[in-house]
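# Sequence below, structure please.
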Amino acid sequence: MIAIGPLNIRLDLLVFMVSLLLLYIGFRKIGLTEKERDAVLGTWFAGFLAWKGSAVLIGLVSTGSLSLALYATGGNWSIAIAAFVIGLFVFRLDKQLYGYWALSGLVLWLGMTLAVPRYAAFPLFASLQPLHLYTAGLIVVLMLLTWRWMRTPSHGSLVWTITGAMFIWVLREGATGTWHMWALGLFIGLVVLATTLARPTRKAVQLTLGIVVALAIINASLPDQTPTLEATATSGLNIGQVPPDFELKRTDGSTFRLEDLRGQRVVINFWASWCPPCRAEMPDMAAFARSTDEVTIVAVNTTTSERDVEDATSFVAPYEDAFEVVYDRDGAVANGYRIQAMPTTYVLDESGVITAKQFGAIDRAWLDARTR
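Down below sits the predicted model:
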């Protein structure tokens, strides 16, 4: 996220748009016609429009407000709709453009991966490691392999690239504990299909094994402490840190202590009533909180940013049965958590360690994936 004033702009979406522009220029340099460039990159732009359009419709249903729905993410349903639209466009794509389409997808994925730092605990390491850099390295390798067959595409080559991408995704999700059995089943199915369409050469098998060994060596050579985990004044607290304890008042004047929740998984969400993304995420947060007793959501109102405290209390009243609502009246907690823009959300494990964070609106799918 990029903080612009008190609000967040999603950096990954900005990178997505910039990457589309660079791909358009790059494909022109290597000889694609305007019609071919539009056909290849249009699949991704159509998918983006389908994702955002469906998210707005879903947000409109859940919030009843078009202005708030504009900030909705749509969750897994919007992702599924976008994937379906992309699939339709790819099905109609000229076979000779399959390689360019696959490469463009990897470039977009690379940019968005680097835009959102993500850390995970690897075996034999005491500290969290930069998972986004590992993922980016694997994507670059897959891009180089795709470049070799890009101008002479075949269904087998395309499926092998998709299989490689699925392999990277399964590894990444497995490292963070958010993968599903269906993903592993899909990957195995892709391997079978790819092998049927185009059997890998001995050289390809050797290269794959070499990559695995190289990754193991790199992993073993990394230091136990990752310098990038140190927080800065503009990035907020980081994954792997223990945030400061706090004591704040609820709406009814009773005292809430974060320390009392030690031993539980906790979601701390900083919000303000004037913030449209904050208002847009509240229904999903409440629905999630009401569906589980294993996670406690603490909604911290940044009271110093409110024009009138009554605006905050009246807005949040319908949700107080779902989670803890507390008021940071002097701004000390927001300062301690280095809140630069809203909404900002941290997920803590049973030991009080930050395991996930998000700058910008969250939804139920995000909470489901990061509070297991």
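
# From now on I want contacts and neighbour counts done on CA atoms only, so please keep to that.
Fine.

# Any buried residues in the lengthiest helix in the chain, and which?
Criterion DSSP state H: the longest helix present in the chain is helix 34-63. By neighbour count on 16 or more other C-alpha atoms under 10 Å, the buried set for helix 34-63 is 36-37, 39-48, 50-60, 62-63.

# ranges for the strands of the stretch 51-200 of the chain?
Using DSSP state E, counting those that start in this stretch, the strands assigned to the stretch 51-200 of the chain run over residues 119-121, 128-130.

# These: which one's closest to Arg202?
Comparing the strands of the stretch 51-200 of the chain by their distance to Arg202 (C-alpha to C-alpha), the top pick is strand 128-130, with 31.9 Å.

# gap between the closest one and the chain center?
Taking C-alpha atoms, centre = their mean, to the nearest Å, one finds strand 128-130 lying 16 Å from the centre of the chain it belongs to.

# With stretch 187-201 instead?
How far stretch 187-201 lies from its chain's middle: 29 Å, per C-alpha atoms, centre = their mean.

# And for stretch 364-372?
With C-alpha atoms, centre = their mean as the basis, stretch 364-372 stands 11 Å off its chain's centre.

# ok, now stretch 155-175?
Distance of stretch 155-175 from the chain centroid (C-alpha atoms, centre = their mean) equals 18 Å.

# same check, this time on stretch 267-274
When distances are taken as C-alpha atoms, centre = their mean, stretch 267-274 is centred 19 Å away from the chain's centroid.

# Please generate a structure for the following sequence too, so the two can be compared:
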Amino acid sequence: MKRNVLILVAVVLLAGFAIYQNIASKDRQASAKEAAPKPNYLAPGFKLSSLDGNVYEVGGTREKPLLVNFWASWCGPCELEAPDLKQLYDKYKDQIDFYAVNMTASDRMDNIKSFVKHFEFKFPVLLDSDGKVGELYRVNGIPMTFLVDKNGIIKEGFGVLHPDELEKRIKRLIES
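Just a heads-up that it's a prediction; the model follows:
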């Protein structure tokens, strides 16, 4: 009888431990998802230096909405998207800010400068030299773009879009 009670107690303790581990694992996964940038949540804040030597900041309220584009000079889709970004910046620069965040940890400075010159980027090119901002924004593929409203709230994040669709989303952000 005593042996059966001990076995029962051991089974109950093991079952309780398994349930606890399962709940703790789900809590960790939920908090990791909450930390990821997503629509209708505050954009994670950061400060980065740019090619022009200035420091730019993201986080909190702003005078204008913001487009944050993560890219690298070696990225084929980034090359395809670059002329569209330039054209849309030229058209909407008085109504929205553009920040091009280069994934500098995986790029070379001479290639970055050449890319920026070739595509005539006039908007700030920020340098994520240690990759921490890319990690903060959970960028796992480039190009990756986030649209942030004047209140610092992410409205959406996406990869490459057709230029007409990108313009439509920029207009919607400006009007909101």
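
# Got a TM-score for the pair?
The TM-score (TM-score structural alignment, normalised by the length of the second structure) is 0.71; 140 aligned residues with a C-alpha RMSD of 2.4 Å.

# returning to that earlier point: quick one, which of the strands of the stretch 51-200 of the first structure is nearest to Ala183 of the first structure?
With C-alpha to C-alpha as the measure, strand 119-121 is the member of those nearest Ala183 of the first structure (19.1 Å).

# which residues of the second structure does that closest one align to?
Using TM-score structural alignment, none of the residues of the second structure align to strand 119-121 of the first structure.

# Give me the residues contacting that strand.
The contact list for strand 119-121 of the first structure (C-alpha atoms under 8 Å, 6 or more residues apart in numbering) reads Ser127, Leu128, Gln129, Pro130, Leu131, His132, Ala175, Thr176, Ile239.

# try it again with 10 Å
By C-alpha atoms under 10 Å, 6 or more residues apart in numbering, the residues outside strand 119-121 of the first structure that reach it are 127-134, 172-177, 226, 228-229, 238-240, 355-356.

# Quick check: Gly141 of the second structure touching Gly159?
Yes. Applying C-alpha atoms under 10 Å, one finds Gly141 of the second structure in contact with Gly159, separated by 8.0 Å.

# So between those two, which is more surrounded?
Gly159 (15 against 11; other C-alpha atoms under 10 Å).

# Wait, the more buried one touches Pro77, no?
Yes. With contacts counted by C-alpha under 10 Å, Gly159 of the second structure reaches Pro77, the gap being 9.3 Å.

# Give the residues shared as contacts by the two.
Overlap of the contact sets of Gly159 of the second structure and Pro77 (by C-alpha under 10 Å, 6+ apart) consists of Ile142, Pro143.

# which secondary structure elements does the longest helix of the first structure contact?
Helices and strands touching helix 34-63 of the first structure, by 3 or more C-alpha pairs under 10 Å, 6 or more residues apart in numbering; DSSP states H and E, are helix 11-29, helix 66-69, helix 75-91, helix 98-115, helix 276-291.

# Reformat the strands of the stretch 51-200 of the first structure as CSV; add distance to Ser254 of the first structure and mean neighbour count.
Shown next, in CSV, are those (distance: least, C-alpha to C-alpha, whole Å; neighbours: other C-alpha atoms under 10 Å):
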stretch, distance to Ser254 of the first structure, mean neighbour count
strand 119-121, 37, 20
strand 128-130, 37, 20
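
# Please enumerate the helices of the second structure.
For the second structure, the helices defined by DSSP H cover 2-35, 76-92, 109-118, 132-136, 163-175.

# residues in contact with the closest residue to Glu230 of the first structure other than its chain neighbours?
Once flanking residues are discounted, Glu230 of the first structure sits nearest to Asn238: 6.9 Å by C-alpha to C-alpha, 6 or more residues apart in numbering. Residues near Asn238 of the first structure by C-alpha under 10 Å, 6+ apart: 118-119, 228-232, 337, 346, 353-357.

# For these, which pairs are in contact in the second structure too?
Retained in the second structure by both residues aligned by TM-score structural alignment, their matches' C-alpha atoms under 10 Å are the following of the contacts of Asn238 of the first structure: Thr232, Tyr337, Tyr346, Val353, Ile354, Thr355, Ala356, Lys357.

# are any of those buried, and which?
Tyr337, Tyr346, Val353, Ile354, Thr355, Ala356, Lys357.

# Name the nearest of these relative to Arg290 of the first structure.
Using C-alpha to C-alpha, Tyr346 is the member of those that sits closest to Arg290 of the first structure, with 18.8 Å.

# From Arg3 of the second structure, how far out is the equivalent of that closest one over in the second structure?
Aligning on TM-score structural alignment places Tyr346 of the first structure opposite Phe146 in the second structure. Taking C-alpha to C-alpha, to the nearest Å as the measure, Phe146 of the second structure falls 62 Å from Arg3 of the second structure.

# try Glu175 of the second structure
Distance check for Glu175 of the second structure against Arg3 of the second structure: by C-alpha to C-alpha, it reads 73 Å.

# next one: Gly53 of the second structure
Distance from Gly53 of the second structure to Arg3 of the second structure, by C-alpha to C-alpha: 75 Å.

# Check Lys113 of the second structure too.
In terms of C-alpha to C-alpha, Lys113 of the second structure sits 75 Å off from Arg3 of the second structure.

# more neighbours, the two?
Remark: of Lys113 of the second structure and Arg3, Lys113 carries more neighbours, 13 against 8, as counted by other C-alpha under 10 Å.

# nearest residue to the counterpart of the more buried one in the first structure other than its sequence neighbours?
Aligned by TM-score structural alignment, Lys113 of the second structure pairs with Thr313 of the first structure. Of all residues not flanking Thr313 of the first structure in the chain, Thr251 sits nearest, at 7.1 Å (C-alpha to C-alpha, 6+ apart).

# contacting residues around the one you found?
Applying C-alpha under 10 Å, 6+ apart, we find Thr251 of the first structure in contact with Ala312, Thr313, Val316, Ala317, Glu320, Glu324, Val325, Val326, Tyr327.
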